[in-house]
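Asks: One predicted model, sequence on top.
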Amino acid sequence: MIYDLVIYNGVVVTASDILPPSIYIGINNGVIETMTTQPLKGKKEIDCEGAYITPGGIDSHVHLDQDNAPTGDDFDSGSKSAIAGGTTTILPFAIQPKKEKNITAVVQDYHKRANKKGGSYCDYGFHLIISEPNEEMLTEEFPEIIAQEGITSVKVYTTYPRYKLTDNQLLNVLLANRKLGVTTMIHAENSDIIDFINEQLQKKNLTDPFYHSISRPLVAEEEASYRVIALAKLIDVPILIVHMSSKTAMDHVRKAQTDNIPIYSETCPQYLFLTADYLKPSCIHHLDPHDHFEGAKYICSPPLRQEQSELDAIWDNINNGTVTVFSSDHAPTTYDDPEGKKAGIINGIPHYKSIPNGLPGIETRIPLLFCFGVETQRISPQKFVELTSTNAAKLYGLTNKGTIGVGFDGDITIWYPKNRINFKLTNAMLNHSIDYTPYEGMQFTNWPRYTILRGEVVYDRDNSGVIGSKSGQYLKRHASSLRGPLHDINSIFK
């Protein structure tokens, strides 16, 4: 039998196993049809030369073509950048603006955004951000969207005026999601703490980019994380707390998990590699020593933390299993643009509150964790796969994604053999439409050599880079398989 694609002579890694280089992978019609030690023939064959073979990455926290980021990536540049970083599936957000009652219209608008330049280079689905929950929407319109669009996850906020919900609203969303089997993602920071500190800083004219990290202290994340866990316990429903950056907040999650409460957590590269020092004018990593505003490039929420011990604690929580998924939270805007990060310069004075939040990271997410996690032996290859692909597939109902196995989509990332490449990253190497990367100058010891989407080689680093067409498909998803049993079987909320 002749397969469309045969991959061989590589070390296949799943979330549970490492398979020897004697394994041949045969892909037909976009699906892995066989895995065997018997040699296979293919129309196209890839000799991996002993390198790791991992599932295509799933970046389950991505912001593309958002109105609040007019200079950010759209689906064209964002999905191209994803493919070049070994990611084959992305889950961006369809956002319900305040006062918008029709969430069906919101979803249709994001379909148009995804296709306005001819589609996506990688597969994609949508999360729905809910900012105006009401009973009619939650009980009538949303069930129809789940059935028609396969959107089985929502995100809610405890901060930001344009998005934040009260505890009562959160409880109503959690109750609806329990009944519908929908995954709830929560941005957990205490809005009142942040507002209070902002007022104090403004009174003292402390508005440089660095003060963004002061304005959103660890305790704001710690309190909100504890609170949303308590709300989830009341309704007896799983939640995922996104982009976690605090040791104490992570301790709340681990305590809940130890008590057999289904609380999941997500973290991102910036909380493993960057500290608040990057926001300071004197940071040695800045490219222009005369540009005292360059710290604006590193503004995100939750903010970069002050102490290296906080970053080390996130690594610890990756290894002990508290962290469920590793996402980019790719939410970029350009730096040198009056509608980008420099919107924070008003009459020549920096104002951190006016600087758009977010960092670019969709392309660097997987290589960072592979180089500084797997290749330094800080995490195992299996843990890497679990965090970057398998758990996201389970959490978000991507039943054909997330592992290398017979019957799964042929989404595969092939790395270079160890010690084959070594380079310092520059922004010019990347495919996003952003004019900087927060990881400029970092030394990389590997990078995806090939990215394969449903059996098609779409990225070949040695030969022209992104070579695939915009063949990405919209994915209708199922309920999470990580939900586990509900505990309170006699609950009034069932």
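Replies: Okay, I see it. Numbering: from 1, shown residues only.
Asks: From here on, just use CA atoms for contacts and neighbour counts.
Replies: Fine.
Asks: Please report how far Q377 lies from F384.
Replies: Remark: distance between Q377 and F384 (C-alpha to C-alpha, to the nearest Å) = 11 Å.
Asks: For the two, work out which one has more neighbours and name it.
Replies: Ranked by neighbour count (other C-alpha atoms under 10 Å), Q377 and F384 place F384 first, with 24 against 11.
Asks: isn't that one right up against F370?
Replies: Yes: using C-alpha atoms under 8 Å, F384 is in contact with F370, at 7.0 Å.
Asks: residues in contact with Y436?
Replies: K297, T334, Y335, N427 (C-alpha atoms under 8 Å, 6 or more residues apart in numbering).
Asks: quick one: it and D76, what's the gap?
Replies: 18 Å.
Asks: second one coming, line it up with the first:
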Amino acid sequence: MKKWIRGGTVVTAADTYQADVLVQDGQVIAIGQDLDVQGAEVIDASGCYVLPGGIDPHTHLDMPFGGTVTADDFFTGTRAAAFGGTTSIIDFCLTKKGESLRSAIAAWHEKARGKAVIDYGFHLMIAEANDQVLDELESVVTAEGITSLKVFMAYKNVFQADDETLFKTLIRARELGALVQVHAENGDVIDYLTKKALAEGNTDPIYHALTRPPEAEGEATGRAIALTALADAQLYVVHVSCAAAVQRIAEAREKGWNIYGETCPQYLALDISCLEKPDFEGAKYVWSPPLREQWNQDVLWNALKGGILQTVGSDQCSFNFNGQKELGRGDFTRIPNGGPLIEDRMAIVYSEGVRQGRISLNQFVDVCSTKVAKLFGMFPRKGTIAVGSDADIVIFDPDAKRTISAKTHHMNVDYNPFEGKEVYGEVVSVLSRGSYVVRDRQFVGQPGTGQFVKRNSFTRP
């Protein structure tokens, strides 16, 4: 059935204008005035923005970590994403040394099957770069449509890869047209500082941040960039949290290198003092990289505004405070790293960014949707509102004021890191390929309707 979205203001990364949007068979078929709307269902968007659905480039759903598993799976996680205005996610598929890449991909497909309510893709972790893995990558990129590869430079003895693995991955990615991502922290230095802190009896959550200093992030970012330049490849630095890393990315981009960066809402709106909350409450804010001193926030906002950083991902990796975060009482290294952030990603960027004058409305769309689609091979199918694009559309009330709370969020977790924060902007309705997922602020989606998106190879946006 046709859907006629009328009376709203269409906002893309490039334009803001009054127009109606006509949707049929999962796609946008017309934009403008005086459309042929005979037989169409009317969606009144008066007073609202009509946005392309958000694309979250960084999620961890149903992921094992630290002896437990994330609290949100592909149903609860994608449901929460939809309530936040996100209509596509790219989740990280973990691999193990000695196992084939395809077996890991199959496991992640099984996690999503019958659960996702919005579309999804996968990034693929590279734990080793032997001949088998490097050969297998060709079919992963071309046949599976998984065109982004993740290398960890931290979590020693768990995920951390050496520089040879990163360098070989960069070379293979250049050959195949894949985008390499790095978690850029110096894992060896962090391992030393962590052991030293525990030996000195420093076990509280704040030491998670103090043993992962910004210098360790800046150094690893610079090292990854240098290896990328040597390989003549392309690099995307995930969850940039501090000025030290922004500086390295800015310098590389000034040289014309293919270097891109992502930050996250938590780094834009929270700071290191959260980890000092009493009664172990600081554990709620343990993720990596850690929260930084507040002055870094202005650096990150300016980097988004100036195009040094291109995207905002959530790094959704939720663990309940009770029973999961509490595993680290008496030893901060045992606190599962991660937070529930998928639902409030766009709200924070809009309210703290657009409403505070830090970025424009069009930049909001760009960093939360369009640039993600371009970098990860989904544009113009996704990331914009244009004839022929998927009808992933969000009806967004820009003036609604609300308070973020675990009592009202839709994530399957017992706390919210932004608890009590007042924000402007609320999602009214969400369409995924033309079908309602959220309608008039009520969930109407169906588990399993989300589709896996095979993505195109990397092209410079």
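Replies: Cool, the structure landed. Remember, it's a predicted structure, so these values are computed and weren't measured experimentally.
Asks: picking that back up, neighbour-wise, which one of the contacts of Y436 of structure 1 leads?
Replies: The most crowded member of the contacts of Y436 of structure 1, judged by other C-alpha under 10 Å, is K297 (29 neighbours).
Asks: L359 is in contact with that one, correct?
Replies: Yes: the criterion here is C-alpha under 8 Å, and K297 of structure 1 meets it with L359 at 7.2 Å.
Asks: Counterpart of E99 of structure 2 over in structure 1?
Replies: Matched to structure 1 by TM-score structural alignment, E99 of structure 2 sits across from K101.
Asks: Identify the spatial nearest neighbour of that match, chain neighbours not counted.
Replies: Nearest non-adjacent residue to K101 of structure 1, counting by C-alpha to C-alpha, 6 or more residues apart in numbering: E132, 6.9 Å away.
Asks: Give the aligned equivalent of the one you found in structure 2.
Replies: Per TM-score structural alignment, the equivalent position to E132 of structure 1 in structure 2 is E128.
Asks: Give me the neighbour count for its match.
Replies: 22.
Asks: ok, it - contacts?
Replies: K97, A161, T165.
Asks: quick one: what helix or strand has the first one in it?
Replies: The one in question is K97 of structure 2. Using DSSP states H and E, K97 of structure 2 maps to neither a helix nor a strand.
Asks: Surely it touches A127?
Replies: Yes: using C-alpha under 8 Å, K97 of structure 2 makes contact with A127 at a distance of 6.0 Å.
Asks: Those two: who's more crowded?
Replies: Ranked by neighbour count (other C-alpha under 10 Å), K97 of structure 2 and A127 place A127 first, with 25 against 13.
Asks: and the more buried one, that's in a strand?
Replies: No: assessed with DSSP: H, G, I helix; E, B strand; the rest coil, A127 of structure 2 is coil; it does not lie in a strand.
Asks: quick one: D25 of structure 2 from D392 of structure 2, how far?
Replies: 12 Å.
Asks: ok, the two, which is more surrounded?
Replies: Counted by other C-alpha under 10 Å, D25 of structure 2 and D392 do not tie: D392 has more neighbours, with 32 against 14.
Asks: one step back: so for D25 and D392 of structure 2, which residues contact both of them?
Replies: With C-alpha under 8 Å, 6+ apart as the test, D25 of structure 2 and D392 both reach R433, G434.
Asks: which stretches of structure 2 form helices?
Replies: With DSSP state H applied, structure 2 shows helices at 76-83, 101-112, 131-142, 163-176, 187-199, 206-210, 214-231, 243-254, 265-269, 296-306, 345-348, 361-365, 371-375, listed in chain order.
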